[in-house]
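A.B. asks: coords below, sequence missing:
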């Protein structure tokens, strides 16, 4: 009986992990770590690292689960997403609501454990990450709003270390915003006809495939220019620039393999390559900071 109970717990945990796409934490986590290191002038205290990461993971889990709740009707109607947990009733609406509430509560508690600024801003963060789920219903700027929400990770990480505002985390946050928005546009090219027929807004459905992809390229170009700007702001070295060079090659590959009709290729372009990009930037940035400075 005990073994059966443990199996059920592990199965349910795996389902919630799939629901919130836990592996996609690699989009925000590396930039949050970079922000912490830059803010602290090295690795911050274990207290800050622990509660900062708990806050990031809890906020992200709650936001993604809420997004699945908000979009469950559209997910059920879209053949590409009909396999998700709520349309298939692998998870119930009530238990997902509880999951969201618990994660938001953990986020607020973790913010309070960091410093007064983080605690004071935690309701603002919850408002932003929750309202994103509805932006696609009325504006094609939803991609940028998503990027703006995820940009709170490096900005919040800086606040967690210093408890104060600064210029650098907002530049890094803008990098994340444009990067996320760019590959979310790429991801959105798979649903152009569905979005148009169901009254949903996106850059590809509003501007068309060709213009949408050009806008995604422009976002990623500005993103890389801002990363170069951070090279001067933070007085970084050649290892950082090496990482940026690799990231540029990966971004060019990403834009070169886009095939909206091929789900497997689109997962590679929208997700897998970007996970590699974030880890490359993290690795070379930390190597540069600790080995050269």
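C.D. replies: Looks like it arrived, so ask away. Not measured: the values here are computed from a predicted model.

A.B. asks: contacts, neighbours, all on C-alpha from now
C.D. replies: OK.

A.B. asks: now residue 54: closest residue in space that isn't a chain neighbour?
C.D. replies: residue 110 (6.5 Å; CA to CA, 6 or more residues apart in numbering).

A.B. asks: put this next to the previous one:
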């Protein structure tokens, strides 16, 4: 007897419009792009917005470039979907061996490999159309990320900290906002990028706690397995590096007290996450992981307010 396929995946937002209102034939493709799990594109978008806000502070502009912010939003949704589709194509055999992923569209047979490849190309074209709206340096910077993105799905097979490679890819937006504003990079943007990488490693270690038992059975490596009983200490170390590098970025961009107050609130939120980590509580890990959207928005709001205050 065939195994029944879940109508939505365990970590999806319950009652999401993609599962309720989208045409039935499109739903597997929307799930392939993780549309019903918007936290992913939020976490890809936030470093872009931070970078745009940091550039506004450095340039003395009253706010982050709104056109750039909208383009980053569209690009984040498209490229997160493309990245997830590519990841599922590569991992389609591994996903059948993990409880949380075996009902994904590819391993469950809801989408064919040919259909997934076509959908990947479509999303990539949307991302390309967005990227081409920026200056030549930003376009080149965006293309430079593709190598890291292509490498990530393979890392979990032999590298104990694949979250570092994920961080290199997911934090790339911390370079893009600055590149789009100035047509170059600077130490401030690089510091923001390094802080964003550490943030990604921290929150994705929390996320990986959901799969720690299945990953061990399937032989999948992750930072959650690497840290083991010291996972709280590992995440704390990542978050300390996050705050230190972001403080360095603020100093290099000559940010003022409003931005640093926002960074303090951001740091408190990260500390709250660390205090709540329970490696036996998968549902709690998912809630903590999702809360990083709120932490990131707090920091972005403070940075945007800093740029406005400085321009008065």
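C.D. replies: Structure's in. What do you need? Quick caveat: nothing in here was measured; it's all calculated off a predicted structure.

A.B. asks: quick check: TM-score for this pair?
C.D. replies: The TM-score (TM-score structural alignment, normalised by the length of the first structure) is 0.86; 287 aligned residues with a CA RMSD of 2.6 Å.

A.B. asks: hang on, the earlier thing: in what helix or strand does the residue nearest to residue 54 of the first structure lie?
C.D. replies: helix 93-114 (DSSP states H and E).

A.B. asks: mean shift between the next helix or strand after that helix and the second structure?
C.D. replies: Using DSSP H and E, the helix or strand that follows helix 93-114 of the first structure in sequence is helix 116-135. Comparison of helix 116-135 of the first structure with the second structure after fitting gives an average deviation of 2.2 Å (mean CA distance after the TM-score superposition for the first structure).

A.B. asks: the helix or strand just after helix 116-135 of the first structure vs the second structure, average offset?
C.D. replies: Sequence order places helix 142-150 as the next helix or strand after helix 116-135 of the first structure, per DSSP H and E. Following the fit onto the second structure, the mean deviation recorded for helix 142-150 of the first structure is 0.8 Å by mean CA distance after the TM-score superposition for the first structure.

A.B. asks: counterpart of helix 142-150 of the first structure in the second structure, which residues?
C.D. replies: Mapped onto the second structure using TM-score structural alignment, helix 142-150 of the first structure spans residues 162-170.

A.B. asks: what about the matching stretch, distance to the chain center?
C.D. replies: Its chain's average C-alpha position is 9 Å from that of stretch 162-170 of the second structure, according to CA atoms, centre = their mean, to the nearest Å.

A.B. asks: stretch 7-20 of the first structure now?
C.D. replies: Chain-centre distance of stretch 7-20 of the first structure: 21 Å, with CA atoms, centre = their mean.

A.B. asks: tell me the buried residues in it?
C.D. replies: 16, 19-20 (16 or more other CA atoms under 10 Å).

A.B. asks: repeat for stretch 95-106 of the first structure
C.D. replies: For stretch 95-106 of the first structure, using 16+ other CA under 10 Å, the buried residues are 96, 99-100, 103-106.

A.B. asks: how about that stretch, aligned to which bit of the second structure?
C.D. replies: By TM-score structural alignment, stretch 95-106 of the first structure lines up with residues 115-126 in the second structure.

A.B. asks: average gap between the matching stretch and the first structure?
C.D. replies: Relative to the first structure, stretch 115-126 of the second structure is 1.9 Å off (mean CA distance after the TM-score superposition for the first structure).

A.B. asks: that older thread, tell me how far the residue nearest to residue 54 of the first structure lies from residue 156 of the first structure.
C.D. replies: 12 Å (CA to CA, to the nearest Å).

A.B. asks: those two: which is more packed in?
C.D. replies: residue 156 (28 against 24; other CA atoms under 10 Å).

A.B. asks: give the contact list for the more buried one.
C.D. replies: Taking CA atoms under 8 Å, 6 or more residues apart in numbering, we find residue 156 of the first structure in contact with 32, 118.

A.B. asks: corresponding residue for residue 77 of the second structure in the first structure?
C.D. replies: Match for residue 77 of the second structure (TM-score structural alignment): residue 57.

A.B. asks: circling back to that earlier point, possible to save the buried residues of stretch 7-20 of the first structure as CSV with distance to residue 249 of the first structure and secondary structure?
C.D. replies: Formatted as CSV, the buried residues of stretch 7-20 of the first structure follow (distance: CA to CA, whole Å; DSSP: H, G, I helix; E, B strand; the rest coil):
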residue, distance to residue 249 of the first structure, secondary structure
16, 34, helix
19, 31, helix
20, 29, coil
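
A.B. asks: and those, which is closest to residue 242 of the first structure?
C.D. replies: Here the nearest of these to residue 242 of the first structure, counting by CA to CA, is residue 20; it sits at 32.5 Å.
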